[in-house]
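Asker: structure, please.
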Amino acid sequence: MEVLRGNNTSSSIITSIPSLHTLRHARRTTLNRVFGAVYTCAIIVLLYHHALNLIHSTTLSSFFITFSFFISDTILAFIWTTQQCFRIAIVYRDEFPENLEKVMKKSNFPALDVFICTADPYREPPMSLVSTVLSVMAYDYPTEKISVYVSDDGGSQLTFFACMEAAKFASHWLPFCRKNNIVDRSPKAYFASNHSWCSDAEKIKIMYESMKVRVENVLERGKVGEEYITCEQERKALSKWTDEFTRQDHSTIIQVLLESRKNKDITDHLMPNLIYVSREKSRTSPHHFKAGALNVLMGFKYGTLVEDYYTGLLLKCEGWRSICCNPKRPAFLGDAPISLIEGLNQCQRLVLGSMEVGFAPITFEGGTVQRWWNDQRMWMIRGLSCSLFGSLEFFLKCLGISTYGFYLTSKVIDHEQRKRYDQGVFEFGVPSPMFVPVTMAAIINLVSFFMGLIQVLKGSNLEGLFVQMFIAGFGVVNSIPIYEAMVLRSDKGKMPLKTTTISTCLVLALYVLVSLALRY
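Answerer: You can find the predicted model right below:
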């Protein structure tokens, strides 16, 4: 209770409004600021040192070497600077959703629209989509105010069938979650957990497994068989996929699978809205990838592969304010690539898109020492692969020579690959050009380290060799997974012989060219 005093009234008592969230500042903010100031001074000194060496260069080769150091450190300094904005004033927020009903009545809760995007049933398994749809529909929120839109940019009959199956299963799953106060409301997550199950969980699991078999059978066949069509309404909806229908050229499909005003679950509660949308596509008109698909429904900007960053940046420039909400229990979970080549392809798309909007988001994932060390290795791998190719693609696009298409990251999980990922083992099994610069750098560092070691044993200039050997040795340690993939490993994730051979030949060619250049 709070007491308010005014000029004309002695006192009045009002009930305080419960907080929906609180904000607290991190204790390490001051330390971060001191470290940032010291690090900034170090960067300035380093760039000043490079500039002096550049001015006093006596040969063409020393000029280009110093210039490359200057450019590289300038780029790294810029990347580091862009990371400091959220470290200067770190805050944590605690959310209290249980207070929402104390602030307003359920009938006054705002409507909630959720957009779920997919594009390829073979790279994004339909059962993962089904679990996502069901988890959203089962939100602890008035069901009649929830609308779920599945945006299928691939226009796949298989994805549509999976959505139909999800709509049927939802009439059982939603009451089950509501009755038993289930926390993991994704069926995939719930049935994979070790929590104690309630009495009717086995029945629900049998229904889920039956649905999973039907969806995966349809995916394997590549079409929806007659035995899976249960009513004339489904037959009519599926008839839109004719022989002329392709994912690049088709008319608009909008199908309301569940309508909250009409459809009820097995306990006579209203169901959320569930709408399947596949926008019109034509080979003669640009479709703008995911941004175009979402604009059929959110106002995304075109002209970049990272439409979310671009749109967010423009909104912030117009005065929009946002906060980072990071609850202790994750609000959303997604599938990250576990294959190195998939991760690098995704990173290349981010690099290219970031350069298009003049912003580079670089993240660091904390955790165990092994995870931290792998992050250091990924810095080297990204810099020599996806960042290099992304930058090259950007300049080619500026010249009108090349246009990078939207690359859909695969969410299909290979069990052997997953096992290696959980063990922290890198995947090099795909013969990709992006692995060539990485392998070349590993070979150069190894040769340089041993050549320096030989010079040390001969008693040569130890002071001059120390720094060079330290840098080469750091590169060698970071490249251990690459050496293992080239020589020691025999699993499917080993480095292809073609990549190793090409990299070795290019290193030899580079050595000859540098030797000739240093003579003059």
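Asker: C-alpha from now on. contacts and neighbour counts both.
Answerer: OK.
Asker: can you verify Met486 is assigned to a helix?
Answerer: Yes: assessed by DSSP: H, G, I helix; E, B strand; the rest coil, Met486 belongs to a helix.
Asker: could you report the neighbour count for the spatially closest residue to it that is not a sequence neighbour?
Answerer: Spatial nearest neighbour of Met486, excluding adjacent residues (CA to CA, 6 or more residues apart in numbering): Met495 at 5.1 Å. Met495 has 26 neighbours, counted by other CA atoms under 10 Å.
Asker: which ones are touching Met495?
Answerer: Contact analysis of Met495 by CA atoms under 8 Å, 6 or more residues apart in numbering lists Phe428, Gly429, Val430, Pro431, Ile482, Ala485, Met486.
Asker: which ones among these lie within helices?
Answerer: Ile482 (DSSP state H).
Asker: which of the contacts of Met495 are buried?
Answerer: Neighbour-count burial (16 or more other CA atoms under 10 Å) is assigned, among the contacts of Met495, to Phe428, Gly429, Val430, Ile482, Ala485, Met486.
Asker: how would you label His287: helix, strand or coil?
Answerer: Secondary structure state of His287, per three-state DSSP, is coil.
Asker: cool, the one 5 residues further on as well?
Answerer: Under three-state DSSP, Gly292 falls in the helix class.
Asker: next, the second sequence, to be compared with the first:
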Amino acid sequence: MMVINTVLSVMAYDYPPEKLAVYLSDDGGSELTFYALTQAAMFSKHWLPYCRNYKIEPRSPAAYFKSASRPSNTKHDRDYIFVKKLFEEMKDRIENVTNSGRVPDELRLEHEGFSEWDSFTSPRDHAAIVKILLDHNDDNEGQSLPNLVYMAREKRPSHFHNFKAGAMNALIRVSSKISNGSIILNVDCDMYSNSSDTVRDALCFFMDEEKGHEIAFVQYPQCFENVTKNEVYGGSMRVLREVDFHGMDGNGGPMYVGTGCFHRRDILLGKNFDGESRIDWTLENDHNDTTENMIEEIKNLASCTFEIDTEWGKEMGLKYGCPVEDVITGLSIHCRGWKSVFYNPKREAFIGVSATTLDQILVQHKRWSEGDLMVLLSKYSPLWYGLGRVNPGLIMGYLMYCLWAPSSVPTLYYSIIPSLCLLKGVPLFPTVTSEWFLPFAYVIFAICAFDYLEFLWCGGTTRGWWNDRRIWLYKRTSSYLYAFLDTILGSDLSFVISSKVMDNDVKARHEKEIMEFGVASPLTTTVATIAMLNLVCLLRLVMKSMLMDTTTRRVYYETMAVHVVLCAALVALNMPLYWALFVRKDNGKIPDSVTIKSVILALFISIIFYLL
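Answerer: So this is what the prediction gives:
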């Protein structure tokens, strides 16, 4: 249903439907998804006229019916009740089929497309499937509907499929034969359209008489509907959206982030900037031949062998060989002389679902930071590939993300070593009475104050900033660290898809802003061990200071002031984790196996360091 609501929201844009074509790339090749899309095609004949007649927002049915109140106008109210009833019936049909795990035989007779699954082997071993569900059919008021196409590219175990980049490139080729739109909007399945004007807004940049010929893509920010008030997982990307990307926009344009982005088709196909690179709108095919012979030809474009000995994945389409195919593709486009635009409208253009557990966040950022470091070390590194090709400010903007993984090393040092030094009273920083203490105090205070005020200026809360600092610490000491080690040691990269589905218990805890641990993994164990190590060191400090006389205690705290502040701040940040380690009994607590490992490792490290 999440996928279907996204599809319906982009079908309902306030734009001539005969100029729109919507493609669903189903990389799982699921007949359940195909069934859901057939139901959405039927429902769209009622949904799009309703959106058009009453100018509603948003145009995702689930989001609209969740937020809208009953209309006071009698006719509108009748239509509202009728369309909502149709939506609920569609939802029930889709969920009943999904829960059963297969499409019943009697329902398979409703559409000839289900025959494609007669020879289906598995999601990783099947032929290409391309089905046009709507070919500018009329809605129930006689007006045209957008094209609606289902596609599952061919997959075979003997051919590497290149993840999302491979799926996007197959989709670019297939769409060129069916609609060949000059502009391509790429949206993830969980990012529904929240504004019907988004297409028109994006086209304003491409069609600008003075600067439009320089624009390769228009990137909208990622916004999320399930982020809590105080952002317990720091998932809003608030500062990135309100500050960082605007800075990149002023230096040549933001990076491509993989969703909510309008691309020029010709530039994705490898076109270089020549100063007069305007869009040729006459190349669009509004009504291509979509006979069975044409469909077979189109399927060839989605085959796993089509790209052999071609430039796809190299000079054409999205780049291969990197977990962040979007970033490296956007960088290569910038290096070819193009610019991009970051547009952050007052009404969010796209709204999605953020991760709702700590493990999801850590896994997601491990993949991102690993991919960004690979970009830094590749031939497309902004340090050397971008030098002389793009604005130096844009190079710095890219490096801010490419250096996520290496930043784990100094963070890990400051999270462990100063606390361990408390055990033996070994000072690493100047004493409070020394004039050299002032630079350290200034840096610590200035960074924290600036970061806090910036977060509040972006619309955050004080508690939200504190939560953001906690997640920042966890990511740098686990996700970024493992990404750094995997890349440096040459470990095999695994592309992990972040689950956006949560059960009722997880949802309830998320709404109450209770952190969800609940998974035993190396990432969680690392975070818990470092937290326990800081707690052991602070408790040892308290015990040690209780045995000191007043003068000795004062001298000790003057000497070890920075260590005490760092250790105490780390312990304060980790309070929810300690609660999950020792107090909580729900399923979201830290697993007992992780608790035992972290306590043993923390005690072992502190004892070894103390005895050295």
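Asker: which one of the buried ones among the contacts of Met495 of the first structure sits closest to Cys231 of the first structure?
Answerer: Distance to Cys231 of the first structure, by CA to CA, is smallest for Val430 among those, at 45.0 Å.
Asker: just to revisit the earlier point, mind putting the buried ones among the contacts of Met495 of the first structure in CSV, distance to Arg418 of the first structure included?
Answerer: Shown next, in CSV, are those (distance: CA to CA, whole Å):
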residue, distance to Arg418 of the first structure
Phe428, 14
Gly429, 14
Val430, 16
Ile482, 19
Ala485, 17
Met486, 20
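Asker: sorry, back to before: what's the distance between the residue nearest to Met486 of the first structure and Ile79 of the first structure?
Answerer: Separation of Met495 of the first structure from Ile79 of the first structure (CA to CA, to the nearest Å) stands at 30 Å.
Asker: please apply the same query to Pro481 of the first structure.
Answerer: 26 Å.
Asker: quick one, what contacts the residue nearest to the spatial centre of the first structure?
Answerer: Among the residues of the first structure, the one closest to the centroid is Ala336, at 6.0 Å (CA atoms, centre = their mean). Ala336 of the first structure makes contact with Gly343, Lys411 under the criterion CA under 8 Å, 6+ apart.
Asker: can you tell me the SS state at the residue mapped onto it from the second structure?
Answerer: Ala336 of the first structure maps onto Ser354 in the second structure, with residues paired by TM-score structural alignment. Judged by three-state DSSP, the three-state class of Ser354 of the second structure is coil.
Asker: do the same with the one 10 residues further on
Answerer: At Gln364 of the second structure the chain is in helix, as set by three-state DSSP.
Asker: show the contacting residues for it.
Answerer: By CA under 8 Å, 6+ apart, Gln364 of the second structure lies in contact with Val496, Ile497, Ser498.
Asker: the helices in the stretch 401-550 of the second structure, which residues?
Answerer: 408-424, 437-457, 462-474, 480-489, 504-511, 522-546, 550-559 (DSSP state H, counting those that start in this stretch).
Asker: helix, strand or coil for the aligned residue in the first structure for Thr329 of the second structure?
Answerer: Applying TM-score structural alignment, one finds that Thr329 of the second structure aligns to Thr311 in the first structure. Under three-state DSSP, the three-state class of Thr311 of the first structure is helix.
Asker: residues in contact with Thr311 of the first structure?
Answerer: Phe300, Lys301.
Asker: now it: how far from Val351 of the first structure?
Answerer: 16 Å.
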